[in-house]
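Novice: Got a sequence here, can you build the structure:
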Amino acid sequence: MTRMKTGIVGCGNISSIYLQNLAASQWIEVTALADRILEKAQERADEFGIATACTVDELMADPSIELVINLTIPASHAAVHLAALEAGKHVYGEKPLAVSLEDGRLVLEEAAKRNLQVGCAPDTFLGAGVSTARRAIEEGLIGRPIGGTAFMLSGGPESWHPDPEFFYAYGGGPLFDMGPYYLTALINLLGPIQRVSSSAGIQIPDRIVGSGPKEGTPIVVQTPTHLAGTLDFAGGSIVTMIMSFDVRGGAELPRMEIYGTAGTLSLPDPNFFGGDVRLRRADSEEWETLAPIFESDHNERGIGVEDMVKSIREDRRHRANGELAYHVLEVMHAFMHSSAESRHITLESSYKVPEARPDSLKL
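Specialist: All right, here's what the predicted structure looks like:
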């Protein structure tokens, strides 16, 4: 088997875990790194023993590269995706698929036109945490799912991130930054979302960079920092969701719970691959921890790319795919529009959930 030659665009913090994990891949060989700051690409290449550090244009022009992994900031996602597709390469990117719905559609249309594949993070839903919860639902341990909750409550990233302004620009905020983890997990568990209603606001507009060379610099907040909404799923479940960068005193709410006619599931943080899944049956006062259906005790970031390349070779649909990422993107935009327009938003896209991750898929 010949591994697919792959180039990575964007050599910031997140690139390290991808390079670490993909070094052991049976399906992928990273041969080139690119960044708008060439020195960053060279540093990563030296660190991980990658032969080529180059400009983005040079990477796109390399005919040996079949796949581009796009790890740039959200505002650059669509442009890099399109450049890769126009160069005849498959593309997998960090979340979100794009900032605007229009750009997200363009990416999928360009891929379809060229018979290329698009993949998108997060792939944490392929970890043991969400996979174990999905098995429990499919086996009827909580009966028929009727609802759930999803909470991401924090004080924002500016206290620890050295360059946090992009978190507060258009396409950022808690919803676009962290929402994809929660929404992707929920869709994998409960199916496609049909309707959204929400309220959103900039509750704490005064922000200061708290560390690094920009410490003390004011941040211009351009996107909602606290969003609360209701998700109506096509299958009938109703989920309450709150995403916030405005909770400075901490909170004790669970990350995610799924409620059924015969019990409740408590899920771990969907930003991670593992963690305990707990079940409380309707006739019990005790929580029980479910045995994970496979081991997932490390950061498996990149497992979605592995599945994508394997699926290309086997001519099947991969799991962390562009259609899922677009459905998540439309849900996030519906959050924004619902609040701005004071109405429910019915989604145009849907999604057919693929088969669960097989035990054989590993990184």
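
Novice: Going by C-alpha atoms from here, please, whenever you check contacts or count neighbours.
Specialist: OK.

Novice: Helices of the stretch 101-250 of the chain, residue ranges please.
Specialist: Along the stretch 101-250 of the chain, counting by DSSP state H, counting those that start in this stretch, helices occupy 101-114, 128-138, 173-190.

Novice: mind listing what's buried in the last one?
Specialist: Along helix 173-190, these residues count as buried under the neighbour rule (16 or more other CA atoms under 10 Å): 173-190.

Novice: Please apply the same query to the first one.
Specialist: When neighbours are counted by 16+ other CA under 10 Å, the buried residues of helix 101-114 are found to be 101, 103-108, 110-111.

Novice: Alongside the first, I'd like the structure of this one:
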Amino acid sequence: MARQSHRIGILGSGNIFGRYVTGLARYPELEIVRVGDIDPARAKQAATDHDIPAWGDDAELYADASVDIIVNLTPPVHHARTIITALESGKHVYVEKPLATTVEEGRAVLEAAARSGRILGSAPDTFLGSASQTARKAIDDGLIGAPIGASAFIGHSKAETWHPDPRFLFQPGGGPVMDMGPYYVAILVNCLGPIQAISAASRIGAPHRPVTSPGRAVDSIEVTVPTHTAAVLTFASGVLGTAQMSFDVWDSDLPFMEIYGTEGTLSLGNPNHFDGEVRLRRHGDASWSVLEPVVGLFGAVGTKEQARRGLGVRDLADAIEGGPHRATGSFAFHVLEALCAVEESSQQTRVVHLSSTCERPQPRYPA
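Specialist: Now for the predicted structure:
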């Protein structure tokens, strides 16, 4: 069955903009027709650079009746307000992670989506990629037996060396928990189901950070959020997960993510990528084996394609057309509440029980 065409407006033309343009180019039925930014000059430059026909400020994007999907790439502190405005303007919305920066804002966003009758989708969507889907199928097929535990390790992205303005990563709404944590938690929830409770501790590492990236907007950053966090995640299934999330660990030999079962172990690559090796070692195996991907690759492993984005926007378009919706607002809200619980637990030195739950998303691989 032929797919419907959708006209997309992108709100925000910052660092990740090009990755979405590149990724969405895979889908000719998803046409980017407008760029909106609070800085119209920046929107014009982005539109010119990528041959997008219309540009303007954010209000012009909301008012453009030809746009049916807004892809929201604004900084996290602006997500809730801009999502609600876009929904109220009659657009379907796909937003970069995290859904919002607080649980209260996240609830307001879900309520606005329900009122609007529009569909809300949210990153992270890397759990839709071949790596997480392959791991999910291995677990569901019993290749590691009954899941018992999981570990996740987030090291430094070294953004000070490559991002032109990384200040937002070290301010409320940023930090390793809110910046990189969504990718890891989303994949764990996709593989293991919803989280029930969290206990965590955190601290600020280096309070001042020099910025050395080419074309940088600032020379140094004053850190105002924790940059090193250790957490224990209790899943509703009884699985126990441990997570270290840090902007202070620059080098390490630890794996990105492992899932342990009664009969074996799965090892996954970088959750920030859609694709990568998924390794299995069952008890008694002499070595690790690499599992064949159960869905096609979104980007060639080890190339710049691996950084592109847009699979979640295609997922949203599928939902508009009546298909399954996987990267939903409610899934993203559960991930957000888990990450906020990490911060709350570390501040209050107590176990935090989550109020939300979610279904594991429908797999992308054939039944």
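
Novice: Superposing both, give me the TM-score.
Specialist: The TM-score (TM-score structural alignment, normalised by the length of the first structure) is 0.95; 358 aligned residues with a CA RMSD of 1.7 Å.

Novice: Could you dump the buried residues of helix 101-114 of the first structure into TSV and include distance to G216 of the first structure?
Specialist: What follows is these, written out as TSV (distance: CA to CA, whole Å):
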residue	distance to G216 of the first structure
L101	34
D103	34
G104	35
R105	39
L106	39
V107	38
L108	41
E110	43
A111	43
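
Novice: Of those, which is the nearest to Q194 of the first structure?
Specialist: L101 (16.6 Å; CA to CA).

Novice: And that closest one? What does it align with in the second structure?
Specialist: Correspondence of L101 of the first structure to the second structure, assessed by TM-score structural alignment: V103.

Novice: Also D62 of the first structure?
Specialist: So D62 of the first structure corresponds to D64, using TM-score structural alignment.

Novice: G10 of the first structure too?
Specialist: So, by TM-score structural alignment, G10 of the first structure is matched to G12.

Novice: can you check G201 of the first structure too?
Specialist: In the second structure, G201 of the first structure lines up with R203, judged by TM-score structural alignment.

Novice: same thing with T261 of the first structure?
Specialist: Per TM-score structural alignment, T261 of the first structure is aligned with T262.

Novice: Please identify which of the helices of the stretch 101-250 of the first structure is closest to V277 of the first structure.
Specialist: Among the helices of the stretch 101-250 of the first structure, helix 128-138 sits nearest to V277 of the first structure (CA to CA), with 6.3 Å.

Novice: buried set for the closest one?
Specialist: In helix 128-138 of the first structure, counting by 16+ other CA under 10 Å, buried: 128-134, 136-137.

Novice: ok, the alignment partner in the second structure of R36 of the first structure - contacts?
Specialist: Superposed on the second structure with TM-score structural alignment, R36 of the first structure falls opposite I38. Counting by CA atoms under 8 Å, 6 or more residues apart in numbering, I38 of the second structure touches 12, 57-58.

Novice: Take those residues and lay them out in CSV including distance to L291 of the second structure and neighbour count.
Specialist: Converted to CSV, those look like this (distance: CA to CA, whole Å; neighbours: other CA atoms under 10 Å):
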residue, distance to L291 of the second structure, neighbour count
G12, 38, 23
D57, 47, 19
D58, 45, 21
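
Novice: lining up these with the first structure, which overlap?
Specialist: By both residues aligned by TM-score structural alignment, their matches' CA atoms under 8 Å, the contacts of I38 of the second structure still in contact after alignment to the first structure are 12, 57-58.

Novice: Save these as TSV, and put in distance to G241 of the second structure too.
Specialist: Putting those into TSV (distance: CA to CA, whole Å) gives the following:
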residue	distance to G241 of the second structure
G12	35
D57	43
D58	41
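
Novice: And these, which is closest to R81 of the second structure?
Specialist: D58 (12.0 Å).

Novice: how much space between the closest residue to the closest one other than its chain neighbours and G106 of the second structure?
Specialist: Spatially, and ignoring its direct neighbours in sequence, D58 of the second structure is nearest to G36 (4.7 Å; CA to CA, 6 or more residues apart in numbering). According to CA to CA, to the nearest Å, G36 of the second structure and G106 of the second structure sit 23 Å apart.
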